[in-house]
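**Student:** Predicted structure and sequence below. I'll ask about it afterward.
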Amino acid sequence: MKLSIVGTGYVGLVTGACFAERGNQVTCVDNDPAKLAVLRGGGVPIYEPGLESMVARNVDNGSLGFTDDLAAAVQDAHVIMIAVGTPPGADGSADLSAVLAVARAIGAALTDYAVIVTKSTVPVGTADLVREAVAASLACNVEFDVVSNPEFLKEGAAVDDFMRPDRVVVGTDSERARDVMSELYEPFSHLREKLIFMGARESEMTKYAANAMLATKISFMNEIANLCERLGADVESVRRGIGSDSRIGYSFIYPGIGYGGSCFPKDVKALVRTAKSVGFDALVLNAVEARNDRQKHRLVERVVEHFGDDLSGKSFGLWGLSFKPGTDDMREAPALVIIQGLVAKGAKVKAYDPVAMTEATRDLQVLIDNGSVELTDHQYAAVEGVDSLILATEWSIFRQPDFEALMRLMGAPVIFDGRNQYNPERLRRSGFHYVGIGR
């Protein structure tokens, strides 16, 4: 099948590479010359396990191509996917300007029937707006369908998620579009039927509801962790106790320093804004967002409880900068909030991340330039002489460090564990002062 995908961000690039891997002819469209040059050479501008080799392989065999010519890419395409950004506005609502601009451009270039797919995360009712934008721009009388097909990809496991999906949600009322989408996703459903068809509005809502539910689990567990701290209970025992209930499960109930990334914060805000637009007060979603914002500051509060409010002359080693392991994505990363909070109180920070150093340099440039933050080239260089270590992202290389080396290198044996990765009793027996979340 011939596909065109507009947008080579996280979603567009993973989607394009995976469809090409399954034998489709895929053309990805972008207007960034520098990015296109990297992609045409078989490289990728983001870190995602397994993606670079897949892109390179399919570029080499001709299944995957990249262009800035949207009109040419639309010609003869059976499916055209819109995968451009929908950043939050000042009020939290999703900005659809790029989506609708692409829809108008597709309409102007369309010469034969195609299924136009909204892959971007968009508010309920966007498929109708896309349909109107395409129809208003048609240069000739041609039929088309608009379908909602949200992505459910986890950064750090996106390729595997796409190639072996839990489910594929398709929103359409058109039998013709349904047949096309069934054929497109057939290679991903060979072991069991994974396609779930519904209306476009239900599909759009499913995406937001899924992310909001996962965000709710995280914020709920962080709320319980904060309560445990005040009651003298260990949240890790509580987590095991409730996670063993099959109705709850262990996924997304790990307490920590809040969620970040490109999806959960943006999607919860957008859903809250959507609720407001129809006069509905989303009490649970507002609480989820408020708890997460507060949770990102919790570790700095614990630091202040130990060292006092004035951190002048103190230095902190920080392990992990990306919002989660398996990605270099720094968007809404709790580590940024922690660093800014420490620096605001007079501290200096030395930080290390195995893949996010380039992104971190860009986000922290001002603090690097004024000497408040140093990015080191090794995890142990980040702890030399520091007053404490902070674990912000649970990369596997940080799971079982050389604690004897830490004891020698650090100025003081204090560890703030923002992900509850370490055994408190073992560390305390080794002479460390340990502080976790809800422990």
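**Tutor:** Perfect, I can see it now.

**Student:** From now on I want contacts and neighbour counts done on CA atoms only, so please keep to that.
**Tutor:** Noted.

**Student:** who's in contact with the helix or strand containing residue 389?
**Tutor:** Element membership for residue 389, per DSSP states H and E: strand 388-391. Residues lying outside strand 388-391 but in contact with it, judged by CA atoms under 8 Å, 6 or more residues apart in numbering, are 315-320, 383, 410-419.

**Student:** The same query, at a cut-off of 7 Å, please.
**Tutor:** Contacts made with strand 388-391 from outside it, assessed by CA atoms under 7 Å, 6 or more residues apart in numbering, are listed as 316-320, 383, 412-419.

**Student:** got another, please set it beside the one above:
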Amino acid sequence: MKVTIIGSGYVGLVTGACLAEQGNNVFCLDLDPKKIDILNSGGVPIYEPGLKEMIERNRAAGRLQFSTDIAASVEHGDIQFIAVGTPPDEDGSADLQYVVAAARNIGRYATTPKVIVDKSTVPVGTADKVSAAIKEELEKRGQPEDLCSVVSNPEFLKEGAAVEDFMRPDRIVIGTESTPAGLRAKEQMRKLYAPFNRHHERTYYMDVKSAELTKYAANAMLATRISFMNELANLADLVGADIEAVRQGIGSDSRIGYGFLYSGTGYGGSCFPKDVSALSKTAKEHGRDLKILDAVEAVNELQKYILVEKIEKRFGKDLSNMKFALWGLAFKPNTDDMREAPSRVIIQELVKRGASVVAHDPVAMPEAQHCLDLDFKGNPEGLKKVSMVESPMAALDGCDALVIVTEWKAFRSPDFDQVMQKLKRPIVFDGRNLYEPSAMQELGVEYYGIGRHN
């Protein structure tokens, strides 16, 4: 099938590459010429395991192309995926300007029937706005208003495992209209996703608004579990309990399960913060407060400061002339995504208290440097106190303590003899509970986890 992907960011690239892998002819559009130049020269502007190799393979086979040509992109695909960014607006709502702009471009150039697929995470009612924008442009050119049918097909990709998630999905959600055009669009989507349903049916068909809400509901539920466990971990610190034992005790209940029950420094990235905020904003627009989600947001923001509080409790509020090694910058492992990353808050707070920071991340350091340049804009002296090095051990030299923020596999089993030799004092603040407190005690490490009791 001939498919166009509008937007060559995280969702668009993964979607385009994976659909090409199934034999489809995919045209990826992006209006950023720098990004397209990177892709056409063999690079990939984001880090995602397995994605670069898949793109190379399908470009070589002629099934995947990248361009800034809007007219060509509309002409190419019978199915047009809108996978552009929906950044949070100042009030927390999703900014739909790029989605609507993409829809208008389709309306300006479409001359044959098109299925328009909202792949971007968008609030309930966005499909109506997309449909209205397309119809307005079609009418200007005297084209039939039912030339295009809008479908909601939200993505459920975990950063760091997105290719695997797309190729072996838990579920595929497709929302369509009950009109004749909508039924035709449903059949097109059934054909497109047929290879992913060979062993068993994974697709859930529903109305458009239900599909739009399903995406937000899923992310809100997962975010709630994380904030819930972080609150329990903070309580465990106060009462002397071990949150890891609690996690195992409640996770063994089949009604609860183990997923997303790990305590830490809070969630970040492109999905949970934005989607929880946008869902809460949508509810407020309809006169309803989602009190649980408002609490989830509040807990998560406070949790980003929890390691700083532990450091302050150990060393005092004035951290002048102190140096901290920081392992992990990305909001989670196997990605270079720094959006809403807890590391950004931790670094700023340590510097604010007079400390300097030496950081290492296996993948995210270039993106982290860009973000820190923005975070410290107007504070060049503060930025000078932050440096990055190419190995975890190099970050430790002469530091007063090690702070772990991201649970990269490379950090799970370090040479603790070397760690203790390089640090001024064997002190570890573990924001991801990578290590057992009892094992650290045996090694002579002064260890501070999240809700872990020695």
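**Tutor:** It's in. Please read these numbers as outputs of a predicted model, since none were measured by experiment.

**Student:** and the strand holding residue 389 of structure 1, how far from structure 2 on average?
**Tutor:** Here strand 388-391 of structure 1 is compared with structure 2 after superposition; its mean distance to the aligned residues, by mean CA distance after the TM-score superposition for structure 1, is 0.4 Å.

**Student:** which part of structure 2 lines up with that strand?
**Tutor:** Using TM-score structural alignment, the residues of structure 2 aligned to strand 388-391 of structure 1 are 401-404.

**Student:** do the same with stretch 242-261 of structure 1
**Tutor:** Counting by TM-score structural alignment, stretch 242-261 of structure 1 falls onto residues 250-269 of structure 2.

**Student:** ok, back up a step: give me the distance from the match of strand 388-391 of structure 1 to the chain's centre.
**Tutor:** Computed by CA atoms, centre = their mean, to the nearest Å, the chain-centroid distance of stretch 401-404 of structure 2 equals 24 Å.

**Student:** Could you do stretch 318-335 of structure 2 as well?
**Tutor:** Using CA atoms, centre = their mean, the distance from the centre of stretch 318-335 of structure 2 to the centre of the chain it belongs to is 20 Å.

**Student:** I am assuming residue 208 of structure 2 contacts residue 152, so please confirm or correct that.
**Tutor:** Yes: assessed by CA atoms under 7 Å, residue 208 of structure 2 is found in contact with residue 152 at 5.6 Å.

**Student:** In terms of packing, which of those two has more residues around it?
**Tutor:** Per other CA atoms under 10 Å, whichever of residue 208 of structure 2 and residue 152 has more neighbours is residue 152, with 28 against 25.

**Student:** Relative to residue 166 of structure 1, how far out is the aligned residue in structure 1 for the more buried one?
**Tutor:** In structure 1, the residue paired with residue 152 of structure 2 is residue 148, using TM-score structural alignment. Counting by CA to CA, to the nearest Å, the gap from residue 148 of structure 1 to residue 166 of structure 1 is 17 Å.

**Student:** and what of residue 135 of structure 1?
**Tutor:** Between residue 135 of structure 1 and residue 166 of structure 1 the distance, using CA to CA, works out to 34 Å.

**Student:** more crowded one of these two?
**Tutor:** A count of neighbours by other CA under 10 Å puts residue 135 above the other of residue 135 of structure 1 and residue 166, at 20 against 14.

**Student:** That one contacts residue 106, doesn't it?
**Tutor:** No: with contact defined as CA under 7 Å, residue 135 of structure 1 does not count as touching residue 106 (9.7 Å).
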